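[1] Below are the sequence and a predicted model for it; my questions follow.
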Amino acid sequence: MLLCTGLPLFFMELVLGQYTSLGPNIIFPKMAPIFAGLGWGMIMVSALVSIYYNVILAWAFFYTFASFTSELPWTDCDNDFNTPECYLLQEDKVCKNMSMFYYNQTCLEPDAYCGLVNLVSLNASHCYDPNENDSLVVADGAVHRITPSEDYYRNRVLGVTGKTWEDMGGMQWELVGCLALAWLIVFACMVKGVKSSGKVVYFTALFPYVVLIILFGKGITLEGASLGIDYYFLKPDWSRLADTEVWSDAAIQIFYSLGSSYGGLITLASYNKFKNNCMSVRGRQTAVYSRRRNSSGSVHATAAG
C-alpha cells in the first residue's frame, strides 16, 4: 500500500501544489470544474480531523499530568472512581488457582459469580441459563469486566459510565482545560503562518521517533515480549494477506501517516519554490515556504486554501 498507493499520491500532490502554488479548493476547479467539490471536500476532512485530533491531544495532556504521581492511577482498582467491573489480571489468576473468579476486588465462588448475570454455574469454567437448553457460556466472558486502564479512561477521564443521552452528566472541566491547552499550542505553532509551522515540523516529525525508540526499548524488556517478536519475525501468519480487511487497515494507516488526500500536502507544497526538487530528501521537506517572483518581477501570491 505504501509503494503502490501512498508514495505515488504523496508525490503527485507535492507536484500539483508546487507547480500551481494554489490550495486544493482552487487547484481542482482550475484543472477540471467537475472536480471542484474535491478540493473543498479535502478542506472539510482536514478541518474535522484537526478538531477530533485535538480532542485526542487533550486526552494525552490529561494522562501526562496524571502520570506525575508515585503510582499511576490506572494500574489498580483501589481508587474512588473504579467500578465493581474493574479487575486485575494477576488477582484474577490468584482466584482461578482457587477455582474462583475475581469480581469487585474479591474472589467469588462459581455459583455467586454466574449469578451476577442470572446464570447458574455448571463447573469451574462454564455457566448456563436454566431457562434455555444447551446455553453454555464461558464464565470468563459471562460477566462484563474491564481492566484498570479502561476503567480509568471511561470513568475518570471521560466520566461516561451510566450516562445516557437524556442525562449526559456535567462538564469535565479538567478535559476542557486540556483541550484549551491543545488549541493554544496549535495557535502558537500557526501564529506566524506557514513560516512558523515549518519550523515546528522539525520537532513534530522527529520527536515521535525518539518516543518510539524509548517505547521499543521498554517493550522488549517486558514479560511476553518474545512472543510478539516470535509472531512478527519468526512465525508470521502469511494467510492473513488474503484477508481484505488487512489491506483496508493498511491503506487507512498509510493515508493517515502520509497525509495523502487531505489537502495538507498540496497546501504546504504550494509554498515551495517553483523549481524546488520535491523528489529529493531536501525537496520533500515542504518547509521551504517563501513567496517567489514570477518572470515579470511581480510578487506571485500563493493561495493556501
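    Received, thanks.

[2] C-alpha from now on. contacts and neighbour counts both.
    Noted.

[3] check contacts around residue 43.
    Each residue near residue 43 by CA atoms under 8 Å, 6 or more residues apart in numbering is listed here: 24-25, 262-263, 305.

[4] name the helices or strands packed onto the helix or strand hosting residue 265?
    Residue 265 is part of helix 264-269 when elements are defined by DSSP states H and E. Packing contacts for helix 264-269, counted by 3 or more CA pairs under 8 Å, 6 or more residues apart in numbering; DSSP states H and E, involve helix 7-20.

[5] What about residue 212, how many residues nearby?
    Number of residues near residue 212 (other CA atoms under 10 Å) recorded here: 12.

[6] how about the strand or helix carrying it: buried residues?
    Assigned by DSSP H and E, residue 212 falls within helix 194-219. Of the residues in helix 194-219, 194-195, 197-198 count as buried by neighbour count, 16 or more other CA atoms under 10 Å.

[7] closest to residue 158 among those residues?
    Lowest distance from residue 158 to the buried residues of helix 194-219 (CA to CA) belongs to residue 197, with 30.9 Å.

[8] can you state the direction angle for the strand or helix carrying residue 254 and helix 7-20?
    Secondary structure from DSSP H and E places residue 254 in helix 244-258. With axes from the mean of the first three to the mean of the last three CA atoms, to 10 degrees as the basis, helix 244-258 and helix 7-20 are set at 30 degrees to each other.

[9] alright, now check it against this:
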Amino acid sequence: MDLSHRKPKAIVRKARPKWQTSWDFMVVAIGYAVGLGNVWRFPQMCFKYGGGAFLVAYLLFGILVVVPLLVLEISLGQKSRSGLVKSWSEIPIFKGIAFAQFVMMLMMDTMYPVLLVWCLKFFVKSFSAELPWANCNNEWNTAACITVEQMKHNASNGTNSAATEYWKREVLNLTSSIEERGSLKSDLVMYSCILWLIFYLCTFRGIKTSTKIVYVTATLPLLLIVVITVRSLTLEGAWMGLTYYLTPRLEKLMEVSTWVGACSQVMFSNGPALGSMIVLGGFNDYHHNFWRDAFAIVIANFFTSFTAGFAVFSTLGYMATYQNTTIHEVATSGPGLAFVTYPEALSLLPLPQLWCAMFFLTLLLLGLDSQFVLLEAVVAIIMDNVRSIREHRYGRHIAQFVLFVILMLLGLPMFTQGGAYVFEIMSRYVGSGWCLFTIATCECVAVAWFYGFERYWEDIVKMTGDRWGGRIWLKVSWRFVTPTITALIVIYYLSTIEPLRYQDYIYPRWAEVVGHLISISSIIFIPGYALLTVLRTLKKEGKLTKLFRSIKTEEPENVDQENVQLKNCDSDSV
C-alpha cells in the first residue's frame, strides 16, 4: 500500500504558559512573599533587635536591597520568557547562578513543608474538646508540668508549662542529641503525606489552577490576621506589649547584628535571590508593568509583618500581665513563639478552640501559597530544560509526581524524634545566611557590570517604557548600593561564625561541617560553572571575548508568538 502521498504528522510544541490577567502575577508573588516568617520570625526579630529600631532598619533595607533585586529578577525573567536557566544563559559566565538557585529551591522545598506539618497537627488538635497544650492530664506530661493558670502562682525553675511539654514531648518527642535520631513520628509522616497530596493536586496543571487557589490562600490569611489582631488588641495588658514593640531602643542601631538581622529578615521574607521571581516573571506579558509589582510586593509584605507584630506583641503583653511578669519571661525564640507561647495565650480566651484553629489555619494558608510557588518554580525549570518531559502528553504529571515523592522522602529525617536538630541545620544554612546574599551580590554584578547596565536599561525601556528617575536609581542600586550591602553581610557572616546551637544544645563539629557543606552545595555552581565556561571558551576560540557578550534580545513582533505551532511538513503542506 502506497503511503507516500500522506503528509508527515505535525509536531506541535506546547505553548509556554502565561498569566491570564496582569493581576495574577502580583497576587501570586505577594502570596509567595507573605509567608510563615511574617508571623513567627518577624516578631521574634523585633523582640531581639530593639522593637521600633528594628522596624527602621527593616524598612530601609527593603528599599535599598529588596526592591532593586525584585526589579532585576522579575524583569530578567520577563525579558527572556524562557525559564531560569535560559535567562542566565544570556550572561554565559554567570549561568551558574541558575543552578545555584535551583539547588537552593530544592532544599527549601524539602525543609519548608516541615513547618506546615507542625501547623497542620496543631490545627487538627485545635478541635479537641480540651486543648492538649492547655492541660497536664496527658500521657506525655511529667510531674513537673503545670498549666498556664498554675504558672501565675506556682511557676519555678523546676516546672514546665503544659504547652512546652506538648511541643517538646509530644509533637517533637525530642531526643537528647542529633546522634540519637530515634524513630519516625507516624502522625507527622501522615500529615506530611496529606500535605504533599495537596501540593500535587493544587499544582499538577501548572499556573492555570495554582493561580486560582493562591487567590484564596493569599487573601484569606490577611483577613484572618486582621481579625486576630483586633481581638488581641482588646486583651488586658496588650498596651504593655505594643509599647515594647513600637518603642525604638536606639542603642540597638549601634550594633551591627541589628542591621544584619534586619537585612536577613527582609530578604528571607520577600524571597529575592532564590530564583522564584525570575521563573514567575517568565510567565508575564512582555510589556507587563513589573515596577508596580516590585513595590507592591515589598509594601504588602511589610504591612503584613507589621500587623502580625501587633497581634503577637499584644498577646505577649497579655500573657505577661496575666502571669504578673515581664515580656522577656513569657517570650520564646524560634518556632516556639508560634507553637508554644501563642497557643498558650489563646488557650486562656473564651472559645479557645476557635481562636487556636483560626491562628493555625492562618499559618497553614500563609505557608501553602509560598510552597506552591517554590514547587511550581522547580517544576517549571524541569519543563523548560527537559524536552522529552515537555513534549510528552503526561510528562509534567509524571515528572511532578516523581519529584514530589522524592522531596517528601528527603524530608522524612526531620520527622524523626531527633528531626528538630536536622531542621535547625537546614533552617540555618539553606534559606538565609551568607549563601543567599552571595547569590544576590552575583546577580547585581552579572547584570550591571557584565551584561552592562545601559544595555539592560534599553531592554527595560522596550518592555515598560522610560520611567522618570528609574534609570539613575537602578544604576546606583545595581552597581554600587545593593551589591555592596549584600557583600558586606556575606563578609560579616563568614567572619562571625559561631557554634551551632539548638536552645541549650551545642551541635558536634561534624554537624556544623554538614551545615556548611549544605550552603556550599548551591554556591559552588557559580564559580564552578564560570571556570568551566572559561576553559571551554579558551579551548574553542582561544580568547574570552565571548564571555562578555550576551545574547542580543529584541522585542518580539508578536508577544504571543509562543502559541504558534511548529510543524514539520513538506512544501505542499505549507
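    It's in. Not measured: the values here are computed from a predicted model.

[10] circling back to that earlier point, kindly reformat the buried residues of helix 194-219 of structure 1 as CSV containing distance to residue 84 of structure 1.
    Listed next are the buried residues of helix 194-219 of structure 1 as CSV, based on distance: CA to CA, whole Å:
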residue, distance to residue 84 of structure 1
194, 50
195, 52
197, 47
198, 49
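
[11] Show me which of these is closest to residue 285 of structure 1.
    In terms of CA to CA, no member of those lies closer to residue 285 of structure 1 than residue 198, at 8.9 Å.

[12] aligned partner of the closest one in structure 2?
    Aligned by TM-score structural alignment, residue 198 of structure 1 pairs with residue 211 of structure 2.

[13] Distance of its match relative to residue 52 of structure 2?
    35 Å (CA to CA, to the nearest Å).

[14] again, but for residue 94 of structure 2
    39 Å.

[15] before we move on, what about residue 160 of structure 2?
    31 Å.

[16] Which of the helices or strands spans the alignment partner in structure 2 of residue 231 of structure 1?
    Counting by TM-score structural alignment, residue 231 of structure 1 lines up with residue 244 in structure 2. Using DSSP H and E, the element containing residue 244 of structure 2 is helix 238-246.

[17] So which other helices or strands are in contact with that helix?
    helix 290-323.

[18] Show me which positions of the helix it packs on end up buried.
    Buried, per 16+ other CA under 10 Å, within helix 290-323 of structure 2: 290-291, 293-302, 304-323.

[19] Can you tell me what residue 201 of structure 2 aligns to in structure 1?
    Aligned partner of residue 201 of structure 2 by TM-score structural alignment: residue 188.

[20] Can you get me a residue count around its match?
    With other CA under 10 Å as criterion, residue 188 of structure 1 counts 14.

[21] what residues are up against it?
    Residue 188 of structure 1 neighbours (CA under 8 Å, 6+ apart): none.

[22] how about it, secondary structure?
    helix (DSSP: H, G, I helix; E, B strand; the rest coil).

[23] which residues does residue 371 of structure 2 contact?
    Taking CA under 8 Å, 6+ apart, we find residue 371 of structure 2 in contact with 32, 109, 112-113, 199.

[24] quick one: which of the residues you listed is nearest to residue 365 of structure 2?
    residue 32 (10.8 Å).

[25] That closest one pairs with which position in structure 1?
    So, by TM-score structural alignment, residue 32 of structure 2 is left unmatched.

[26] doesn't residue 32 of structure 2 fall inside a helix?
    Yes: using three-state DSSP, the secondary structure at residue 32 of structure 2 is a helix.

[27] Give me the number of neighbouring residues for it.
    27.

[28] One more: residue 328 of structure 2?
    Using other CA under 10 Å, residue 328 of structure 2 is surrounded by 11 other residues.

[29] Please name the spatially closest residue to residue 160 of structure 2 (chain neighbours excluded).
    residue 145 (4.9 Å; CA to CA, 6 or more residues apart in numbering).

[30] Check residue 533 of structure 2 too.
    residue 93 (6.1 Å).

[31] if I pick residue 145 of structure 1, what's in contact with it?
    85-87, 103.

[32] now residue 190 of structure 2: how far from residue 92 of structure 2?
    For residue 190 of structure 2, the distance to residue 92 of structure 2 - CA to CA - is 44 Å.

[33] do residue 285 of structure 2 as well
    From residue 285 of structure 2 to residue 92 of structure 2 the distance is 25 Å (CA to CA).

[34] Give the aligned range of the helix holding residue 254 of structure 1 in structure 2.
    By TM-score structural alignment, helix 244-258 of structure 1 lines up with residues 256-270 in structure 2.

[35] Would you mind getting the average deviation of the matching stretch from structure 1?
    Superposing on structure 1 and averaging over aligned pairs (mean CA distance after the TM-score superposition for structure 1), stretch 256-270 of structure 2 comes out at 2.0 Å.

[36] just stretch 100-118 of structure 2 next, same as before
    Averaged out, stretch 100-118 of structure 2 is 1.2 Å away (mean CA distance after the TM-score superposition for structure 1).

[37] quick one: what's aligned to residue 403 of structure 2 in structure 1?
    Residue 403 of structure 2 maps onto nothing in structure 1 when the alignment is built from TM-score structural alignment.

[38] Equivalent analysis for residue 232 of structure 2, please.
    Counting by TM-score structural alignment, the partner of residue 232 of structure 2 is residue 219.

[39] what residues are up against its match?
    Contacts of residue 219 of structure 1 (CA under 8 Å, 6+ apart): residue 225.

[40] Give me the neighbour count for the closest residue in space to residue 259 of structure 1 that isn't next to it in sequence.
    Excluding its sequence neighbours, the residue lying closest to residue 259 of structure 1 (CA to CA, 6+ apart) is residue 265, at 6.9 Å. Taking other CA under 10 Å as the neighbour definition, residue 265 of structure 1 ends up with a count of 25.

[41] distance of residue 265 of structure 1 from residue 195 of structure 1?
    Residue 265 of structure 1 sits 15 Å away from residue 195 of structure 1, going by CA to CA.
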